[in-house]
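Novice: how would this look folded up:
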Amino acid sequence: MTKRATLVIMMMISTLGMYSFNKYNAEDAKTSFASFYHDKFNGRKTASGDIFSNSKMTAANRTLPFGTRLKVTNLRTGKSVEVEVNDRGPFHSSRALDLSKAAFKAIGNPARGTMPIEYEIIDND
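Specialist: The predicted structure is shown next:
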């Protein structure tokens, strides 16, 4: 087989592979990392217009619609919490969610700063 034929086959395989990964299913669980909001954000408006409170069960995500309810599970402890997306962020490429401190504490140790998580959409009104 020539180099050109090998290259064409490799391109076809990679294109088909990318196509299969681009199918987004809201029911699929995703894994990533989560951090939590600093206390300085208490009382400030979120991107949705809500007033932020570290005592509520909320989260920020870059793309999910506001009001989306998520089940977030700490992959270290197996503990889960339900949160509502009401803000945009986090603005760190390796993290999918910024959790309120209450949500983070419910499933993890804030002294660590971040935790590996799995999250899935449970309600998308």
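Novice: For the rest of this, base every contact and every neighbour count on C-alpha atoms.
Specialist: OK.
Novice: Skipping its backbone neighbours, what lies nearest Arg69 in space?
Specialist: Take Arg69 and drop its neighbours on the chain: the residue closest to it by C-alpha to C-alpha, 6 or more residues apart in numbering is Glu84, 4.5 Å away.
Novice: typed the wrong thing, it's Ile121
Specialist: Closest residue in space to Ile121, ignoring its immediate chain neighbours: Leu70 at 4.6 Å, by C-alpha to C-alpha, 6+ apart.
Novice: just checking, that neighbour touches Ile122?
Specialist: Yes: contact criterion C-alpha atoms under 8 Å: Leu70 and Ile122 qualify, at 5.4 Å.
Novice: Nearest residue to the middle of the protein?
Specialist: Ala96 (3.1 Å; C-alpha atoms, centre = their mean).
Novice: let's see this one next to it:
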Amino acid sequence: MLVATSFSFAPLPLVSQPAEAAALCGGASWYALRSKTASGEMMNPSAMTAAHKTLKLGTKVKVTNLRNGKSVVVRINDRGPFIKGRVIDLSKGAASRLGFIDRGHTQVEVEPLDGKSYKGCA
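Specialist: Predicted structure coming up:
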């Protein structure tokens, strides 16, 4: 005996964690190119700017070097970094103020200053 059955499966919703729920911690590096940024402005190595993959261009963030506790406020004006484990690329000027020019990279906490609640670094 053949029994016809009908199953209806609703597609599962895509689950993505909103940016404000993500811990913005990880590696940071610096760059000092003289090229156009994603925002359309020219990269200024001495400016307090940075590249981030998803934060809205123009967002201001506080970046804290977890190795020495130094912090700076930078404006997101470019896209990147594109290296696994890195969460932000900083201008040379910002990296200098954070004290990691010679190392080239460091571990940081990135706190957007937009009033949203973000988890801190573990």
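Novice: who has more neighbours, Leu70 and Ile122 of the first structure?
Specialist: Leu70 (22 against 16; other C-alpha atoms under 10 Å).
Novice: Quick check: the gap between the residue mapped onto the more buried one from the second structure and Ser91 of the second structure.
Specialist: If you follow Leu70 of the first structure across to the second structure using TM-score structural alignment, you land on Val61. Plainly put, Val61 of the second structure is 13 Å away from Ser91 of the second structure if you go by C-alpha to C-alpha, to the nearest Å.
Novice: what do you get for Thr106 of the second structure?
Specialist: Remark: distance between Thr106 of the second structure and Ser91 of the second structure (C-alpha to C-alpha) = 14 Å.
Novice: swap in Met43 of the second structure?
Specialist: 8 Å.
Novice: circling back to that earlier point, and the contacts of the host helix or strand of the match of Leu70 of the first structure?
Specialist: Element membership for Val61 of the second structure (DSSP states H and E) is strand 60-65. For strand 60-65 of the second structure, the surrounding residues in contact (C-alpha atoms under 8 Å, 6 or more residues apart in numbering) are 70-76, 98, 106-114.
Novice: Next SSE downstream of it?
Specialist: Next along from strand 60-65 of the second structure, by DSSP H and E: strand 71-78.
Novice: the strands in the first structure, which residues?
Specialist: In the first structure, the segments counted as strands under DSSP state E are 30-36, 58-60, 69-74, 80-87, 97-99, 115-123.
Novice: ok so, going back, quick one: average offset of the strand holding Val61 of the second structure versus the first structure, please.
Specialist: Here strand 60-65 of the second structure, set against the first structure after superposition, deviates by a mean of 0.2 Å using mean C-alpha distance after the TM-score superposition for the first structure.
Novice: measure Asn68 of the second structure to Leu98 of the second structure for me?
Specialist: From Asn68 of the second structure to Leu98 of the second structure the distance is 8 Å (C-alpha to C-alpha).
Novice: got a list of contacts for stretch 32-52 of the first structure?
Specialist: Contacts of stretch 32-52 of the first structure (C-alpha under 8 Å, 6+ apart): 53-54, 66, 86-88, 94-101, 104, 110, 113-118.
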